[in-house]
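**Student:** give me a model of this one.
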Amino acid sequence: MFRTDTLQITPEVLGLVARIDEFKGAWRALGTLAPDRLSALRRVATIESIGSSTRIEGSKLSDREVERLLSNLAIKKFDSRDEQEVAGYAELMDLIFRAWEDIPFTENHVKQLHQILLQYSQKDEWHRGGYKTNSNSVAAFDENGTQIGIVFETATPFDTPRLMAELVQWINDEREKAVLHPLLIIGIFVVVLLEIHPFQDGNGRLSRVLTTLLLLQAGYTYVPYSSLESVIEASKESYYLALRQTQGTIRSDAPNWHPWLLFFLRSLAEQARRLEKKVEREKIVLAALPELSLQIVDFAREHGRVTMAEAIKLTGASRNTLKQHFRDLTERNHLEQHGSGRGVWYGLK
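**Tutor:** Purely as a prediction, here's the structure:
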């Protein structure tokens, strides 16, 4: 078992926790946007999360390609390994967002979530939903998906069932005792889970989904509307460094939780900051836009882009009327034009 009595609660840790909790409280007021606006924010965040979390593990699909794949999710036919992984991640996130209040935190449920994550991945069929039977180590990948080195060694297959039983028991006990702050409990759980690396594959993706589940269960109900995964992807080198600095000490007499918890809390604070900025922009700036312009912006936010043909179909307005709205939105820095002629399209600025 690991020790937490060496945990350092520094002024920066306290400040980050306070900032995140302040946003958690403010979300009740910030989150009063219309349901369609909240739905659009959540869809964009979901696309970003799926794209970022799978790219951290070596996928090459862009957010635009992820969005296109999600719009055809009902087809259930995925040609590449990247597409299979994205589809599984998307369905698991949807389940978490719908049913987080009803998911008990047990080993069996963690295994079930892993099975859903890899349900479309043909190469993972033999091990999904079960703890690893072969040794695995954590590799780091560059932006091209090429392995650049081993980050750290993980628990043996023999030790994994015992270590997972201890970890799940620990988090349930800590959540019930409520001595440690929930954010610290979640942060410690995640870094120990990744140190064990209990499944043959999918551990990183599963850890990020479990982070979202635990945050929701701890009352951080804003997390579906802002992508934590995209924050981590933007700081991938720091992510691996923090993991390595803490994980090498977890089984020692003096675990150094500080590097990982600092990275984890900074990432959560950035997630909240991004969402606050988006919501304030929605309320202050978009409130002054005409209804037609709002429809165009909402479509661009939900789908990643909008064309003139899509705007005509969406609104029923004439091409000349819409041209003026596109011009105004571009001049006011809400949209950015890409391409020219028949191939022109607009994305969010």
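**Student:** use CA for all of it now, contacts and neighbours both
**Tutor:** OK.
**Student:** contacts for stretch 255-275?
**Tutor:** With C-alpha atoms under 8 Å, 6 or more residues apart in numbering as the test, stretch 255-275 has contacts from 2-4, 6-8, 13, 16-17, 19-20, 23, 183-184, 187-188, 191, 225-228, 231-232, 238-239, 242-243, 245-246, 249-250.
**Student:** out of those, which are inside helices?
**Tutor:** 13, 16-17, 19-20, 23, 183-184, 187-188, 191, 228, 231-232, 238-239, 242-243, 245-246 (DSSP state H).
**Student:** now these: which count as buried?
**Tutor:** 13, 16-17, 19-20, 23, 183-184, 187-188, 191, 228, 231-232, 239, 242-243, 245-246 (16 or more other C-alpha atoms under 10 Å).
**Student:** what residues sit buried inside the one helix or strand Leu265 maps to?
**Tutor:** Following DSSP states H and E, one finds Leu265 within helix 258-284. Within helix 258-284, the residues scored as buried using 16+ other C-alpha under 10 Å are 258-272, 274-276, 279.
**Student:** to compare against the first, here's another:
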Amino acid sequence: MYQPRFKYNDRIVKSLMSIEKYKNTVEMLPLPKDIEKELRKEAKLKMTHYSTRIEGNPLGLEEVSEAIMKNRDRQGLKAEQEVRNYWNALSFLSTSKRLKIPISEDFIKRLHSIIEVRGSGRRTEESEYRGPTRPGVLFAVYDSVTGQPEYIPPEANDVPQLMKSFVAWINSDDARELPAPIRAGIAAYQLLTIHPFYDGNGRTARALATYILSIKGYDLKGFNSMEEYYVSDLQGYYTKLQMNLPVLYYDGRNNPPDLAPWLEYFVLIMEKAFQKVARIAQNKYKQQIDPRVNKLEPRELIVVKLLLTKNGEITPKEIAGEFNVVTRTITEWAKEWIRKGIIEPASGTERIRTYKIGRAYSDLTLSDLGYVETDQ
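**Tutor:** As a prediction, this is how the structure comes out:
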């Protein structure tokens, strides 16, 4: 079974921690369904555009959108068909996630067959691994400028066993114990290293990483797109994948190299992408938020939340416990809150025993404050 080799370093750990922070931010923000749908569609469009752009697709973002909207399947320009294929592949992944389809060789072959549909005729159910090339023909990844081989993958005869070993690792306990970003990064790297198909390996590897992240909840509600960051620095992307290793697979890549340089880059790109999604989600949330909530100071926001989670009434002692202050301090703060109409006395006259939420704020919900309803 394939056994990747790497060690965590400070940069990898830092990025993983940031990824978790931004992931939690997005998950906790309540957004209207139409806004979520808009963000998912935009992310899917960007993933389609940028993942195909990495492989040389010339269409711009608007042209990609138009090609998808045409929905003519295998008609039109090759570039249009290519982006529709990737869009369909992402739809396939979404359905597979809902159905909890495990990753297998057949799954990867099916994914590739959707990505690589060409011309008219019946759509094949699964792709086949590449076979031997003609005598005198070298199967390699070539530099688009120099024309020289950048990477010479393993021989076709070795591909079936390498893929079997690779998929066994994906489904192993060792792989499942890894953080999802690390597992996805390793999977993308190794599929590209094996290069099991004649074409479409890059798109398939990125799509596979997307699936691994999504089934573990790292798709940020479907808002995430990492590919645009690869496009912004394509040379850096390819350099990190190469890791200064020999061109020929059998000269060092067959004995798993240290993947830390690639994983460091992969999780850094994730961190940047997640940070952007969190910022967009926060901005969308603020645009939808009740203007009354925007006027609340941090302490006032906490008091309103307490009242919404305590059946509408709360004692000065309970508020004091939340802020770790004495009850007398809450009595003083409460005067201002009452003046603003945020709270009202619920019981007691000269000495208030409990407070309730003010009439002007009584229709607020936890979602209005930015909390999920399960906090109740």
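**Student:** residues in structure 2 aligned with the helix holding Leu265 of structure 1?
**Tutor:** Helix 258-284 of structure 1 corresponds to residues 260-286 in structure 2, going by TM-score structural alignment.
**Student:** ok, His114 of structure 2 - how many residues close by?
**Tutor:** Not His; residue 114 of structure 2 is Ile. A count of neighbours around Ile114 of structure 2, defined by other C-alpha atoms under 10 Å, yields 24.
**Student:** so what corresponds to it in structure 1?
**Tutor:** Correspondence of Ile114 of structure 2 to structure 1, assessed by TM-score structural alignment: Ile116.
**Student:** pretty sure its match sits against Glu91.
**Tutor:** Yes: using C-alpha atoms under 8 Å, Ile116 of structure 1 is in contact with Glu91, at 7.4 Å.
**Student:** for Glu66 of structure 2, give me its contacts.
**Tutor:** Here Glu66 of structure 2 is in contact with no residue (C-alpha under 8 Å, 6+ apart).
**Student:** how far away is it from Pro58 of structure 2?
**Tutor:** As for Glu66 of structure 2, its distance to Pro58 of structure 2 is 14 Å (criterion: C-alpha to C-alpha, to the nearest Å).
**Student:** repeat for Val26 of structure 2
**Tutor:** Going from Val26 of structure 2 to Pro58 of structure 2 by C-alpha to C-alpha gives 32 Å.
**Student:** which of the two has more neighbours?
**Tutor:** Between Val26 of structure 2 and Pro58, counting by other C-alpha under 10 Å, Val26 is the more crowded of the two (21 against 14).
**Student:** that one is in what secondary structure piece?
**Tutor:** Secondary structure assigned from DSSP H and E places Val26 of structure 2 in helix 10-28.
**Student:** run a quick neighbour tally on Ser120 of structure 2.
**Tutor:** So Ser120 of structure 2, with other C-alpha under 10 Å, has 9 neighbours.
**Student:** count residues in the vicinity of the nearest residue to it once chain neighbours are set aside, would you?
**Tutor:** Excluding its sequence neighbours, the residue lying closest to Ser120 of structure 2 (C-alpha to C-alpha, 6 or more residues apart in numbering) is Arg74, at 6.2 Å. Around Arg74 of structure 2 sit 18 other residues, with neighbours defined as other C-alpha under 10 Å.
**Student:** correct me, but Arg74 of structure 2 touches Ile68?
**Tutor:** No: the criterion here is C-alpha under 8 Å, and Arg74 of structure 2 misses it with Ile68 at 11.2 Å.
**Student:** what does Trp87 of structure 2 correspond to in structure 1?
**Tutor:** Using TM-score structural alignment, Trp87 of structure 2 pairs with Ala90 in structure 1.
**Student:** A strand includes that match, no?
**Tutor:** No: under DSSP: H, G, I helix; E, B strand; the rest coil, Ala90 of structure 1 sits outside any strand and is assigned helix.
**Student:** tell me the contacts of it?
**Tutor:** Counting by C-alpha under 8 Å, 6+ apart, Ala90 of structure 1 touches 46, 50, 70.
**Student:** if you rank these by neighbours, which is first?
**Tutor:** Most neighbours among those, by other C-alpha under 10 Å: Ile50, with 27 neighbours.
**Student:** aligned partner of that residue in structure 2?
**Tutor:** Aligned by TM-score structural alignment, Ile50 of structure 1 pairs with Thr48 of structure 2.
**Student:** would you agree that match falls within a helix?
**Tutor:** Yes: according to three-state DSSP, Thr48 of structure 2 belongs to a helix.
**Student:** name the SS class of Pro196 of structure 2, please.
**Tutor:** Secondary structure assignment for Pro196 of structure 2 (three-state DSSP): coil.
**Student:** spatially nearest residue to it (excluding sequence neighbours)?
**Tutor:** Nearest to Pro196 of structure 2 is Tyr129, by C-alpha to C-alpha, 6+ apart, at 5.4 Å.
**Student:** the one you found matches what in structure 1?
**Tutor:** Using TM-score structural alignment, Tyr129 of structure 2 sits opposite Tyr131 in structure 1.
**Student:** mind listing the helices for the stretch 51-200 of structure 2?
**Tutor:** Taking DSSP state H, counting those that start in this stretch as the test, the helices found in the stretch 51-200 of structure 2 are 61-70, 78-99, 105-115, 159-170, 173-176, 180-194.
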